[in-house]
Structures are given as structure tokens and as C-alpha cells.
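In: Need a 3D model of the following:
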Amino acid sequence: MTNNTAVQVPGSRDPAAQSRPPLPMFYQRPSPLDRSRHQTARLRAPSDVDFAALANSLPVMVEEFTLAARDFPILFTDGPVCMAIALLGLRQNQNLFLAERDGKLAWRTECYIPAYVRRYPLVLMETDKPGEFTVCIDEAAEFPEGPAIFESGEMSKAGQEALEFCRAYQNQIVNTQAFGAALQDNGLLDRYNAEIKLESGETFNLTGFLAVNPAKFDALSDEVYLEFRRKGWIGLIHAHIASALNWQRLMALTTLA
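Out: Predicted coordinates:
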């Protein structure tokens, strides 16, 4: 059996959404956070991650590279905006880093949980005014065991911390896009197709992703190398290249799934 898996930026898969900006993955009904409308809303409890079960890839920010590179291959998307992603599974709609524990799906205890998961159900979304964002909550999310966002009509401590996390995450998106653009502008990214064959005979053809070419990185001019070093990007490139070791881990998890 051959499976063709296209690596792409997580977003809405609803064909009806093609005429409007795609919703971020997981978010079905994002609405501006309002203390009256959402007075009983709750945040995600640490154990609530089953909503990520169908995500075979997720964005990772540059601040996460060191931790994410221990567990997942880090790739870059081949599109108008070059974003870094962690590959979580070889099959479509399969996250190999969730496992059943105590009767429910949980993230594997020894593995890093991407900030994209931890941010949910809040998100900063751009308003009609370019460059202006508002905090939204996915009204389709239900986390009865999570901490309350509001208490007695005021933002709770947990709510305040979640909002700060959301704002910090948005800044990380900007930094990560700048990093990806610099890799592209300096010709360091190559397009790759990966064919992976398991002992069972099942074959996976992965397409649509970019990765740093180590030879091109080694040939980087001193001027550009020093600029990358000043920006803290050299370590990120090394982490990305080292993360390729996790392809073997994905293959082993796929065999067990």
C-alpha cells in the first residue's frame, strides 16, 4: 500500500472556506473574547489534548526548536509563507504522539507538546484593520475540567496568563516567518520528497516540504553567517538538521499504530 502525504500549513480543510481566509487548525467558531458572552468559558486542562488527534503536523516557533527537535522532524512548508512545522505522523489525520492513558487520549509523557496545542482554545486573530489583532476563543471548544477564564466578572489569573501566552505566541509567529524568509532568501532551503517503506510493505511518499541543505549552509558567506549568528539563528539551523534523526522514530511509531 502506498500513502501520499502532502506536508502543508495546518488550516481549514472546509471546501466552503475557500472564499474566505482559512481558519487555523482546531478552531471552528472563533469569537472575540467577551466577559459577558464567555463568563463561563474555561481554558484547556493539561490532560485535554484529544482535539489534536487528527493533526499529522503542527507549526513550531523558533523559540521551540531546541525542545521540538528532540522528538519530531522539523520541516518547512513550501508556499507563499515559509513556516516551520513539526511532523507528527506519516499518515494523513494521524498524530502518533497521542496514546491512550486512563481511558482517554493523552500526549506521550516523554514528548514535547507544541505551543500551538497549549494555546488552544484562545488565539489572536487579525481584525478588518491590517496589523490589528483581537483575542478570540473557539466557542466550539468544551473543557469542563479546565480553569475558568473569568471569575466574578473579572479576568482570572489563569485567564491573564493564557492571554499573555497568546500575545507572546503571536510575536513568535513574526520571528519564525522572518527566519523562514531569510533561509529562502539565502538559498538554503531545498525541496524534498521522501519515500519511506516499512517492513510491512506499506510505503509513504511525502511531498511539499523544504529542508536546509547542509552543504549550502556550510558554504554560507562569512557576512551572512555572522548576521545569522547575531540573530540567534545558527543554533536553530543545527537543531533543524539534527531533527532529521526523528524520521526513524516516526517509522517505528507508525509500525506500532
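In: going forward, measure contacts and count neighbours with C-alpha atoms only.
Out: Noted.
In: And the contacts of stretch 148-167?
Out: Taking CA atoms under 8 Å, 6 or more residues apart in numbering as the criterion, the residues outside stretch 148-167 that touch it are 35-36, 39-43, 119, 122-124, 135, 147.
In: how about a cut-off of 6 Å?
Out: By CA atoms under 6 Å, 6 or more residues apart in numbering, the residues outside stretch 148-167 that reach it are Gln39, Arg42.
In: Give the buried residues for that stretch.
Out: Neighbour-count burial for stretch 148-167, counted by 16 or more other CA atoms under 10 Å, picks out Ala148, Ile149, Phe150, Met155, Ala158, Gly159, Ala162, Leu163, Phe165, Cys166, Arg167.
In: mind putting those residues in TSV, secondary structure and distance to Phe204 included?
Out: Supplementary listing: the buried residues of stretch 148-167 in TSV, determined by DSSP: H, G, I helix; E, B strand; the rest coil; distance: CA to CA, whole Å:
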residue	secondary structure	distance to Phe204
Ala148	strand	43
Ile149	coil	43
Phe150	strand	46
Met155	strand	47
Ala158	helix	42
Gly159	helix	42
Ala162	helix	38
Leu163	helix	39
Phe165	helix	36
Cys166	helix	35
Arg167	helix	37
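In: Another sequence for comparison is provided below:
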Amino acid sequence: MLQLLNNIDHKDLRVVTERGARWGDNVMSAPVIPEEFRKLQAHYPIVFQPDGCGSFQPIVLFGLKQGENLFLTEDGWTADYLPLSMQRMPFSIGIAGDELRMMVDMASPRIGGEADGVAVFMPHGGSTEFVEHANSVLCTLHEGLERMPSFVQALTTHGLLEPFTLEVERPDGSFGKLSGLSMIHEERLAALDAQTVGLLHQADFLYYIYMAIASMSNLSKLIQRHLSQEA
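Out: Prediction:
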């Protein structure tokens, strides 16, 4: 139930900022934008998922099956960086003409009671630091999503996305399978001519590509976390 955020209808609104399954964090992946790849690559594998419209959306993996988030514990989220698409909850951007509007999902489990969570507005109606930060996150996401098509187009034009299938043998001898995702094709990247590499560099895409490649070292760590929970 999306509503336009305002200090009249939502003057007493509070949002839970803790992390846990009860607040909707039990997801195996989250969409991301290239501008946060550097922070993401220290913790999560960055892969590419078909968006249903003939293109791709970069995502990070938190687990290897639906509903599995291996970064959640009883103490909260264990990684130092939380993807912007997770940080923004329960807010989103609405567009009215040329104007961006901040929306709130009143059905979100993050909507707190009278004494739960962080206040969105101050008693006199002004915005709190919390909602100012949320607005900044939304603006960064919006700008990143606007630039996303040109980045993904460059990857597909040069054949730099390679589908992969991950099979994991569980302790009981059964196998788990993750498919339908793509990663950067390192051999094709290495084979690009100098002019193409230069163009990718000028567009800042080469940097993002290398961050995505570096992030794949986290896949083996994710597998080990998955297996330890399955044992």
C-alpha cells in the first residue's frame, strides 16, 4: 500500500531499522547499481539476472536458495555494507510529471508501532536525519538506474556476460542447483581490442566490470556458509 510521504498523514510514522527475517530481510538476493559495486565486492558475489525485458539487472547474492540470507544472524546483518535497495525499505520513488516524490509502503513489516523504530518526522513537522538519509539513498538509486541501461548494453554488445550454473553437493549427498544467472566473461574481456577497452574505461564501465569480477571470490565463501547451515 504505497502512499505519498507527508508530515500530516505520517506525522507519527516510525520505521524499524533493525535487520532480521521478521522485517523482510530473508531474501537470497537484491538488485544493485554499478555505483555501489566497489563496496559490494568486499562481501557479496555480483551477478547478472535477466530482467524479463531482454536485458539484465545486476544483483548480489545473499544465499543459494529462495528465502535464504546467509548474512543474517540473531544479532542482525553481518556484512559491513548493506545494498542501497535494502537500505531504502520501506521507501520508494514515485514520479509525478517531472517531479520525484518519496513514497512509503504502509504494508511493509518495517512500519513500526508507537514505540518501535525511528521517527520519520520531528514533532514540529520537519524531516529527521533518518528520512533525509533515506531520500539520499533513493536519489542515488534513481540516478544509478537511469545510467544502468548504457552499462548493461555495453556488456551485451561486447559479449561480456556468460551464463553459469552452480551445483552444490550437500552433506547428505543431494545436490542444490542455481541457474539462470550470468557473470562477466573474463576471457572475452581480455580479448577486447585497445580501442574498445579505452571506450569502456572512458565510460567508467571498465572499473565496474573489474569490481564485478573481483566480487566472485565471495562465491566460494557463500557456498561454505550454505553448506554449514545444511549440515
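In: Tell me the spacing between the residue located most distally from the centre of the second structure and Lys11 of the second structure.
Out: Using CA atoms, centre = their mean, the residue of the second structure lying farthest from its centre is His124. It sits 34.1 Å away. Note on His124 of the second structure: its distance to Lys11 of the second structure, by CA to CA, to the nearest Å, is 9 Å.
In: what do you get for Ala194 of the second structure?
Out: Ala194 of the second structure sits 57 Å away from Lys11 of the second structure, taking CA to CA as the criterion.
In: Who has more neighbours out of the two?
Out: Counted by other CA atoms under 10 Å, Ala194 of the second structure and Lys11 do not tie: Lys11 has more neighbours, with 18 against 9.
In: Touching the host helix or strand of Ile137 of the first structure from outside, list them.
Out: Taking DSSP states H and E as the criterion, Ile137 of the first structure maps to strand 133-138. With contact meaning CA under 6 Å, 6+ apart, strand 133-138 of the first structure is reached by 27, 29-33, 121-127.
In: one more time with 7 Å
Out: In this structure, residues lying in contact with strand 133-138 of the first structure by CA atoms under 7 Å, 6 or more residues apart in numbering are 27-33, 121-127.
In: if we can go back for a sec, reformat the buried residues of stretch 148-167 of the first structure as a markdown table; add distance to Cys82 of the first structure.
Out: A markdown table is the format used below for these (distance: CA to CA, whole Å):
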| residue | distance to Cys82 of the first structure |
| --- | --- |
| Ala148 | 36 |
| Ile149 | 33 |
| Phe150 | 37 |
| Met155 | 35 |
| Ala158 | 33 |
| Gly159 | 31 |
| Ala162 | 27 |
| Leu163 | 26 |
| Phe165 | 23 |
| Cys166 | 21 |
| Arg167 | 21 |
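In: so what's whatever residue of the second structure lines up with Met83 of the first structure up against?
Out: Residue-level alignment of Met83 of the first structure against the second structure, with TM-score structural alignment as criterion, gives Gln57. Contacts of Gln57 of the second structure were listed using CA under 7 Å, 6+ apart, and they are Pro31, Phe48, Gln49, Pro50, Asp51.
In: Cross-reference these with the strands and report the matches.
Out: Secondary structure of those is defined by DSSP state E; positions in strands are Pro31, Phe48, Gln49, Pro50.
In: Just the buried residues from those, in PyMOL please.
Out: A single PyMOL command selects the buried members of those (16+ other CA under 10 Å):
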select buried, resi 31+48+49
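In: Just the closest of the ones in strands among the contacts of Gln57 of the second structure to Gly67 of the second structure, please.
Out: Distances from Gly67 of the second structure to these, taken as CA to CA, are shortest for Pro31 (15.2 Å).
In: what's the distance between the nearest residue to that closest one once chain neighbours are set aside and Leu138 of the second structure?
Out: In space, Pro31 of the second structure comes closest to Ile59 once its chain neighbours are excluded; the distance is 4.2 Å by CA to CA, 6 or more residues apart in numbering. When CA to CA is the yardstick, Ile59 of the second structure and Leu138 of the second structure sit 17 Å from each other.
In: try Leu13 of the second structure
Out: Following CA to CA, the distance that separates Leu13 of the second structure from Leu138 of the second structure is 18 Å.
In: same thing with Met183 of the second structure?
Out: In this view, Met183 of the second structure and Leu138 of the second structure are 26 Å apart by CA to CA.
In: and what of Phe62 of the second structure?
Out: Where Leu138 of the second structure is concerned, Phe62 of the second structure sits at a distance of 22 Å (CA to CA).
In: Ala119 of the second structure too?
Out: Ala119 of the second structure sits at a distance of 18 Å from Leu138 of the second structure (criterion: CA to CA).
In: Please apply the same query to Asp12 of the second structure.
Out: From Asp12 of the second structure over to Leu138 of the second structure the distance is 22 Å, taken as CA to CA.
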